[in-house]
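Colleague: Quick one: sequence and predicted model below, then my questions.
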Amino acid sequence: MTERLDWVPPDVDTSVPNPARVYDYWLDGDHNFQADRELGEKILKIMPGVRDASRLNRAFLRRAAGFMVDSGVRQFLDIGSGIPTVGNLHEIVQRADPECRVVYVDREPVAVAHSRMLLEGNDRCEVIQADLRDVDDILDAPETARLLDFDQPVGLFMLLLLHFVPDAWNPEAILARYRDRLAPGSFLAVSHVAADTEAARLPEAVEAYKSTQNQPYPRTYDEVIRFFDGYELVEPGLVGCAMWRPQGVGDMSDDPTVNSLPYAGVGRKP
């Protein structure tokens, strides 16, 4: 049965699960539907550590954003930003400096609708509904032009996004187009499901995702690191998500396979 709530955009079929809403469910958010919860539980039965990996990815966002602010960046572009949950990028960076500006981009209508509700009254944030491939539409959008100055460094985030991009789309070329528009001193943060993880039953979990019409494409270390072409990797380089500058026990899992399930890294454009 299709759930229909007054805040749900009319063109959203809530009977079809969506990866952004499944991720929201794993993070204990409330912007998901029965189909998302059912798929989330199905994948958790296959790989119980997925929920912990989602939490670790959120912790990586916090640490990478804090690092960029400490490096002098005050403007951010988050592509594939997903459903609003506690610890959003704008909350992190504006807590450090209220002058920070953030543009969120997602193609999922529910994510965009909720982001706009959440950000109402925050004149230093904008939300755009667009696909990763719409490079010029995103970078030249009026919302982007209002907040971001591409003559100054930008912090670009693409977290748990690129493993939904097939090789046929040539993701390296897409990332190069973004990179070429960024000023020197800009940063790129990426997290990506690892194909060479020791986590058992990953292929089964990937197969379960086919019902979302968003097929995941886990990649190896050598494949993921190519997304940083043209950047200098910040220490400690491309590592398991939990191993990127952990700041406390909460940034790690007791299961070492979960710690390395998503790769994560930050690169700086010289």
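Modeller: Thanks, I have the structure now. Residues are numbered from 1 along each chain as shown.

Colleague: going forward, measure contacts and count neighbours with C-alpha atoms only.
Modeller: Noted.

Colleague: can you give me the strands in the stretch 51-200 of the chain?
Modeller: All strands of the stretch 51-200 of the chain, identified by DSSP state E, counting those that start in this stretch, fall at 75-79, 101-106, 125-129, 155-159, 187-193.

Colleague: got the angle between the longest one and strand 75-79?
Modeller: If you take axes from the mean of the first three to the mean of the last three CA atoms, to 10 degrees, strand 187-193 sits at 20 degrees to strand 75-79.

Colleague: who does strand 187-193 touch, helix- and strand-wise?
Modeller: helix 50-70, strand 155-159, strand 262-268 (3 or more CA pairs under 8 Å, 6 or more residues apart in numbering; DSSP states H and E).

Colleague: after it comes which helix or strand?
Modeller: Per DSSP states H and E, the first helix or strand lying C-terminal to strand 187-193 is helix 202-208.

Colleague: tell me which residues in that following helix are buried?
Modeller: 202, 205, 208 (16 or more other CA atoms under 10 Å).

Colleague: now stretch 39-54
Modeller: The neighbour-count criterion (16+ other CA under 10 Å) identifies 39-41, 43, 46-47, 49-54 as the buried residues of stretch 39-54.

Colleague: In CSV, list the residues you listed along with distance to residue 168.
Modeller: Formatted as CSV, these follow (distance: CA to CA, whole Å):
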residue, distance to residue 168
39, 26
40, 27
41, 30
43, 26
46, 28
47, 28
49, 30
50, 27
51, 29
52, 30
53, 27
54, 26
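
Colleague: Out of the residues you listed, flag the one nearest to residue 194.
Modeller: residue 53 (11.6 Å; CA to CA).

Colleague: Next up, a structure to set beside the first:
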Amino acid sequence: MPNDSADTDQPDLHIADIERASLSRVNDWYLGGSFNTPVDRDFAERVLHVLPAARTMAVDHRDFLRRCLTYLVAHGIRQFIDIGSGMPTLGNVHEVTRSLSPDAKVVYVDNDPVTIAHSRRLLDNDPRAIIIDADLRQADRVIGAPELQQFIDLTEPTGLLMIAVLHFVPDSDDPARLIARYRAALPAGSYIAISHLTDETTPPRLREQVRACTSAHHDISPLVPRDRATLAAWLHELDLVPPGIVTAHRWRPDRTPLDSPEHDLTVAALGRTTARSQTTAGTPVADPYQPVR
């Protein structure tokens, strides 16, 4: 997850300010994890007070991730880069992909010191998953990290995941440029997955709650809802996997989705990179997919 110290040395875990809420640990609490502190739980409760749908959003993001990984493994992807990965709570990338293909490899990327320390302990004896310490806004540092370069073969198709993270990146950090830089580092046949906060189609009451949530989040991070047109602009160089850019709970659901305004707060998409000579920007991938109704 991004933080405001992107261009400074990361603090040692022993002096890390765990009295300040962390995006990674707050999300872990929403998902029922145990890697969070009282200050994280207090912050999460304050967010839920102004936006009761916050936990539903976290679950929608995580469920989209699971379905997305299932699709990617089924289509031959065996190496993954999880940008802004957060705490490795239940349903993390290496667990899901490993259950589908034992040879899957995962690079997690985060810059929260507690997340990094815990993840390194968790992955210490895992030869097919690592975490690197980097801010997602420093795309060149992420892609050029020696650990990543030695672990992932970037001449082979790769799944790059940006799940529930870009809404913490303000426009001043130019998310479109960041995505373009990551995209340029991936070979043809790779995929980029994005899920994002939106209030585009929500009723006025819920839109007001989102605004209150953005104010509550100001203490630890910006929070920027965006619409489908913005995601479409970010992904215009990719071929979109059907059903395209939709609310996360309606992206290739494996059961009949329950519609309610709370589910409209999360929008998601998966796009495939192609050789420039063959690409038609933003066109859907040929796919026999039929939505669950």
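Modeller: Arrived safely, thanks for sending. A quick note: this is a predicted structure, and the numbers were derived from the prediction, not measured.

Colleague: Quantify their similarity with the TM-score.
Modeller: Overlay of the two chains. TM-score (TM-score structural alignment, normalised by the length of structure 1): 0.92; 259 aligned residues with a CA RMSD of 1.4 Å.

Colleague: highest average neighbour count across the helices and strands packed on strand 187-193 of structure 1?
Modeller: Most buried of those, by mean neighbour count (mean count of other CA atoms under 10 Å): strand 262-268, with a mean of 26.

Colleague: ok so, going back, CSV please, covering the strands of the stretch 51-200 of structure 1 and showing distance to residue 267 of structure 1.
Modeller: Shown next, in CSV, are the strands of the stretch 51-200 of structure 1 (distance: least, CA to CA, whole Å):
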stretch, distance to residue 267 of structure 1
strand 75-79, 14
strand 101-106, 19
strand 125-129, 24
strand 155-159, 10
strand 187-193, 5
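
Colleague: Those strands: which one's closest to residue 181 of structure 1?
Modeller: That would be strand 155-159 among those, by CA to CA, at 11.2 Å.

Colleague: what angle sits between that closest one and strand 101-106?
Modeller: Using the same axes, to 10 degrees: strand 155-159 of structure 1 against strand 101-106 is 30 degrees.

Colleague: just to revisit the earlier point, take the helices and strands packed on strand 187-193 of structure 1 and write them to TSV, including distance to residue 145 of structure 1.
Modeller: Converted to TSV, those look like this (distance: least, CA to CA, whole Å):
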stretch	distance to residue 145 of structure 1
helix 50-70	21
strand 155-159	15
strand 262-268	22
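
Colleague: Residue 88 of structure 1: which of the ones you listed is closest?
Modeller: Per CA to CA, nearest to residue 88 of structure 1 of those: helix 50-70, 8.3 Å.

Colleague: Specify, as a residue range, where that closest one falls in structure 2.
Modeller: Counting by TM-score structural alignment, helix 50-70 of structure 1 falls onto residues 54-74 of structure 2.

Colleague: To which residue of structure 2 is residue 157 of structure 1 aligned?
Modeller: By TM-score structural alignment, residue 157 of structure 1 lines up with residue 161.

Colleague: follow-up on the earlier one: out of the helices and strands packed on strand 187-193 of structure 1, flag the one nearest residue 27 of structure 1.
Modeller: The nearest among these, by CA to CA, is helix 50-70 at 6.6 Å.

Colleague: how close does the residue mapped onto residue 42 of structure 2 from structure 1 get to residue 233 of structure 1?
Modeller: In structure 1, the residue paired with residue 42 of structure 2 according to TM-score structural alignment is residue 38. According to CA to CA, to the nearest Å, residue 38 of structure 1 and residue 233 of structure 1 sit 38 Å apart.

Colleague: So the two - more neighbours on which side?
Modeller: Neighbour count, other CA atoms under 10 Å: between residue 38 of structure 1 and residue 233, residue 233 has more, with 19 against 14.

Colleague: ok, now which ones touch that one?
Modeller: Under the criterion of CA atoms under 8 Å, 6 or more residues apart in numbering, the contact list for residue 233 of structure 1 reads 265-268.

Colleague: run the last query once more with 7 Å
Modeller: 266-268 (CA atoms under 7 Å, 6 or more residues apart in numbering).

Colleague: same check, this time on residue 172 of structure 1
Modeller: Contacts of residue 172 of structure 1 (CA under 7 Å, 6+ apart): residue 227.

Colleague: Just to confirm, what residue in structure 2 is aligned with it?
Modeller: In structure 2, residue 172 of structure 1 lands on residue 176 (TM-score structural alignment).
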